[in-house]
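Visitor: coordinates only, sequence not included:
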């Protein structure tokens, strides 16, 4: 039984949308076979494998995913043969379609004939529809038989007969997104190739971080705890790219936003304070713009949040104020602090 969907860009999300639509109509399969394209698997991604959206859909629906051997197209010979038949019997005899919808309509009509009217030698000259046995009831089973009455009735809307774990909805343009990423040995994370890279401690190599991203800030979280905040260089098109790669709509902001920028330089409103996280050295001091500031010996080795407004500096540990001192730097230098 053949199901065919036309997509403008064969992205992971488009493939998953077509796959789940097929499952809603014909049932959830026990297993699925695919090639090693990045839409289907992330196990070949370097430096660390990741779970892509298609793998997630299979896992949440209890589907065993099987992959072909690399450079072995004969393993998926049936679908390759279908592509050849589709081209020979339809695509080679029509002009370019004016839109994806027009292409889908034409291919749907041809596929219906392929499934219901075209005998297949491999099936002893039976049609695919006559031998297909879906896994569970389908939407087609929900359609009642046509009434003999001449009185017209509105066509009932087919109801979903099976439970299908859907992929997450795509976020709206420019909306914040979240996704998980594994830290490589170098500690350098490439969020959008050529646009945004973020470095973290190499001690986090192998750990999985949650990235919260919008047009202003990038937040890195480890098991729900904020690790780092950096200014975002992403555009709406970059957020759309991340959504296409499987990013999900983000929840509430996990922390204070990064400083806004004007002509590439951070801008601080009059009277506004900044916050930075610093680790207390073993002798009880922290470094602010290269200046040693004594905090407390008891906090050695711990991270504290420092709030500076150009007049005072407050140190906060575990949500409690531990001390207040004169601010060691002027207001004009606050925006230059690393991590502000």
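Guide: The structure has been received and is ready for your questions. If you're wondering where the values come from, they're calculated on a predicted model, not measured in any experiment.

Visitor: use CA for all of it now, contacts and neighbours both
Guide: Will do.

Visitor: What's the end-to-end length of stretch 172-181?
Guide: 21 Å (Cα to Cα, to the nearest Å).

Visitor: Pull the residues that contact that stretch.
Guide: For stretch 172-181, contacts defined as Cα atoms under 8 Å, 6 or more residues apart in numbering pick out 50, 171, 208-215, 235-237, 239-240, 242-243, 246-251.

Visitor: Could I get the buried residue list for that stretch?
Guide: 174, 175, 176, 177, 178, 179, 180, 181 (16 or more other Cα atoms under 10 Å).

Visitor: those helices in this protein, which residues are they?
Guide: Per DSSP state H, the chain carries helices over the ranges 12-26, 53-60, 77-89, 100-116, 128-131, 139-142, 236-244.

Visitor: What about the buried residues of stretch 172-181, which are in strands?
Guide: 177, 178, 179, 180, 181 (DSSP state E).

Visitor: one step back: wait, which of the buried residues of stretch 172-181 is closest to residue 11?
Guide: Proximity of the buried residues of stretch 172-181 to residue 11 was ranked by Cα to Cα; the top entry is residue 179 with 16.5 Å.

Visitor: any idea how far the residue lying closest to the closest one once chain neighbours are set aside lies from residue 238?
Guide: Closest residue to residue 179 apart from its sequence neighbours, by Cα to Cα, 6 or more residues apart in numbering: residue 247 at 4.8 Å. As for residue 247, its distance to residue 238 is 11 Å (criterion: Cα to Cα).

Visitor: Who has more neighbours out of these two?
Guide: Legend: neighbour count by other Cα atoms under 10 Å for residue 247 and residue 238, higher for residue 247 (26 against 20).

Visitor: Which residues are in contact with that one?
Guide: Counting by Cα under 8 Å, 6+ apart, residue 247 touches 170, 177, 178, 179.

Visitor: go again using 7 Å as the cut-off
Guide: 177, 178, 179 (Cα atoms under 7 Å, 6 or more residues apart in numbering).

Visitor: Show me which residues of stretch 249-256 are buried.
Guide: Result for stretch 249-256 [16+ other Cα under 10 Å]: buried residues 249, 250.

Visitor: ok, back up a step: which two among the ones in strands among the buried residues of stretch 172-181 are spaced furthest apart?
Guide: So, these by Cα to Cα: farthest apart are 177 and 181, at 13.0 Å.

Visitor: Alongside the first one, take a look at this:
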């Protein structure tokens, strides 16, 4: 494969088919760059990695696949995205203090985490590219399942809803919007007002604590 080197006195970027593969600190002087121009080099275009006026990395994005533990690899760091995202392809928008995980197709915000990476580590990230618009939370309702407790209570996004003992042990489907929780029960759908704005972190109901006895 043909590798293109984009070099200045600060950084050297390695690109294949226009995609940045790796970035390292430059050891080249102005004289070295002039020598490269005389031996087949050409003036470079814009840097593939945006930098601010102090030479620090600007906001960048990378794509990663979340592992089964809900984590992604960013350089030497393994960062928790969310267990609910296991196996999913996500984008990570990286700025000075925050990691924003988002859906690459819709740019809907999925999770935000503190950024543990230094400027040098951000520069060296595989597949980094200039960031697009900041991802925004989805406004679409989310469907989840919950298994009612022995007292007929379910919890969604840290909010408890009492369904009654007649529903103890049953699995119900709940549609979560910004303002309401719609619970589909055997006796119809109940709608209650949301009392907080905690995100939904679990979709599926927990399995029963013990296996059912068999005759």
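Guide: Good, I have the coordinates. Bear in mind the structure is a predicted one, so any value in this text is a computation, not a measurement.

Visitor: Can you calculate the TM-score here?
Guide: Here the superposed chains carry a TM-score of 0.50, computed using TM-score structural alignment, normalised by the length of the second structure; 160 aligned residues with a Cα RMSD of 4.9 Å.

Visitor: Which of the contacts of residue 247 of the first structure sits closest to residue 65 of the first structure?
Guide: Using Cα to Cα, the contacts of residue 247 of the first structure come closest to residue 65 of the first structure at residue 179, 22.3 Å.

Visitor: mind checking how far the aligned residue in the second structure for that closest one is from residue 11 of the second structure?
Guide: Taking TM-score structural alignment, residue 179 of the first structure has residue 62 as its aligned residue in the second structure. Distance, residue 62 of the second structure to residue 11 of the second structure, using Cα to Cα: 19 Å.

Visitor: where's the match of residue 179 of the first structure relative to residue 95 of the second structure, distance?
Guide: 12 Å.

Visitor: roughly how far apart are the residue nearest to residue 25 of the second structure when sequence neighbours are not counted and residue 127 of the second structure?
Guide: Spatially, and ignoring its direct neighbours in sequence, residue 25 of the second structure is nearest to residue 11 (4.6 Å; Cα to Cα, 6+ apart). Using Cα to Cα, residue 11 of the second structure is found at 16 Å from residue 127 of the second structure.

Visitor: and what of residue 178 of the second structure?
Guide: 35 Å.

Visitor: and if you look at residue 184 of the second structure?
Guide: Residue 184 of the second structure is 44 Å from residue 127 of the second structure, by Cα to Cα.

Visitor: repeat for residue 5 of the second structure
Guide: On the measure of Cα to Cα, residue 5 of the second structure and residue 127 of the second structure end up 15 Å apart.

Visitor: Equivalent analysis for residue 20 of the second structure, please.
Guide: 6 Å.

Visitor: Repeat that for residue 93 of the second structure.
Guide: Distance check for residue 93 of the second structure against residue 127 of the second structure: by Cα to Cα, it reads 12 Å.

Visitor: Check residue 161 of the second structure too.
Guide: Taking Cα to Cα as the criterion, residue 161 of the second structure is separated from residue 127 of the second structure by 45 Å.

Visitor: One more: residue 34 of the second structure?
Guide: Between residue 34 of the second structure and residue 127 of the second structure the distance, using Cα to Cα, works out to 29 Å.

Visitor: okay, these two: which has more neighbours?
Guide: residue 127 (15 against 12).

Visitor: Alignment lookup: the more buried one to the first structure.
Guide: Under TM-score structural alignment, residue 127 of the second structure pairs with residue 246 in the first structure.

Visitor: Spatially, which residue comes closest to its match, not counting chain neighbours?
Guide: residue 53 (5.5 Å).

Visitor: Pull the contacting residues for residue 108 of the second structure.
Guide: Residue 108 of the second structure sits in contact with 102, 135, 136, 137, 138, where contact means Cα under 7 Å, 6+ apart.

Visitor: Of the residues you listed, which ones are shared with the first structure?
Guide: When you map the contacts of residue 108 of the second structure onto the first structure and apply both residues aligned by TM-score structural alignment, their matches' Cα atoms under 7 Å, the shared contacts are residue 102.

Visitor: Distance to residue 189 of the second structure added to the contacts of residue 108 of the second structure, as CSV?
Guide: Shown next, in CSV, are those (distance: Cα to Cα, whole Å):
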residue, distance to residue 189 of the second structure
102, 32
135, 33
136, 30
137, 26
138, 24
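
Visitor: and of the contacts of residue 108 of the second structure, the nearest to residue 112 of the second structure?
Guide: Minimum distance to residue 112 of the second structure across the contacts of residue 108 of the second structure is 8.9 Å, recorded for residue 102 (Cα to Cα).

Visitor: Any idea how many residues pack against the spatially closest residue to the closest one that is not a sequence neighbour?
Guide: Among residues not flanking residue 102 of the second structure along the chain, residue 109 sits closest, at 4.4 Å (Cα to Cα, 6+ apart). Residues near residue 109 of the second structure, counting by other Cα under 10 Å, number 20.

Visitor: what separates the counterpart of residue 109 of the second structure in the first structure from residue 19 of the first structure, distance-wise?
Guide: Mapped onto the first structure by TM-score structural alignment, residue 109 of the second structure lines up with residue 226. For residue 226 of the first structure, the distance to residue 19 of the first structure equals 36 Å [Cα to Cα].

Visitor: And residue 316 of the first structure, by the same measure?
Guide: Taking Cα to Cα, one finds residue 316 of the first structure at 50 Å from residue 19 of the first structure.

Visitor: cool, and residue 217 of the first structure?
Guide: Going from residue 217 of the first structure to residue 19 of the first structure by Cα to Cα gives 34 Å.

Visitor: Give me the more crowded residue out of the two.
Guide: residue 217 (22 against 19).

Visitor: ok, now which ones touch the alignment partner in the second structure of the more buried one?
Guide: Aligning on TM-score structural alignment places residue 217 of the first structure opposite residue 98 in the second structure. Contacts here follow Cα under 7 Å, 6+ apart; on that basis residue 98 of the second structure touches 112, 113, 114, 115.

Visitor: Repeat the analysis, applying 6 Å as the threshold.
Guide: By Cα atoms under 6 Å, 6 or more residues apart in numbering, residue 98 of the second structure lies in contact with 113, 114, 115.

Visitor: Just the buried residues of those.
Guide: By 16+ other Cα under 10 Å, those give no buried members at all.

Visitor: Looking at the residues you listed, spot the one nearest residue 27 of the second structure.
Guide: residue 115 (28.2 Å).

Visitor: do you know how far that closest one is from residue 74 of the second structure?
Guide: 10 Å.

Visitor: Can you measure across stretch 219-237 of the first structure, start residue to end residue?
Guide: 19 Å.

Visitor: And it, what's buried?
Guide: Buried, per 16+ other Cα under 10 Å, within stretch 219-237 of the first structure: 219, 220, 221, 228, 229, 230, 231, 232, 233, 234.
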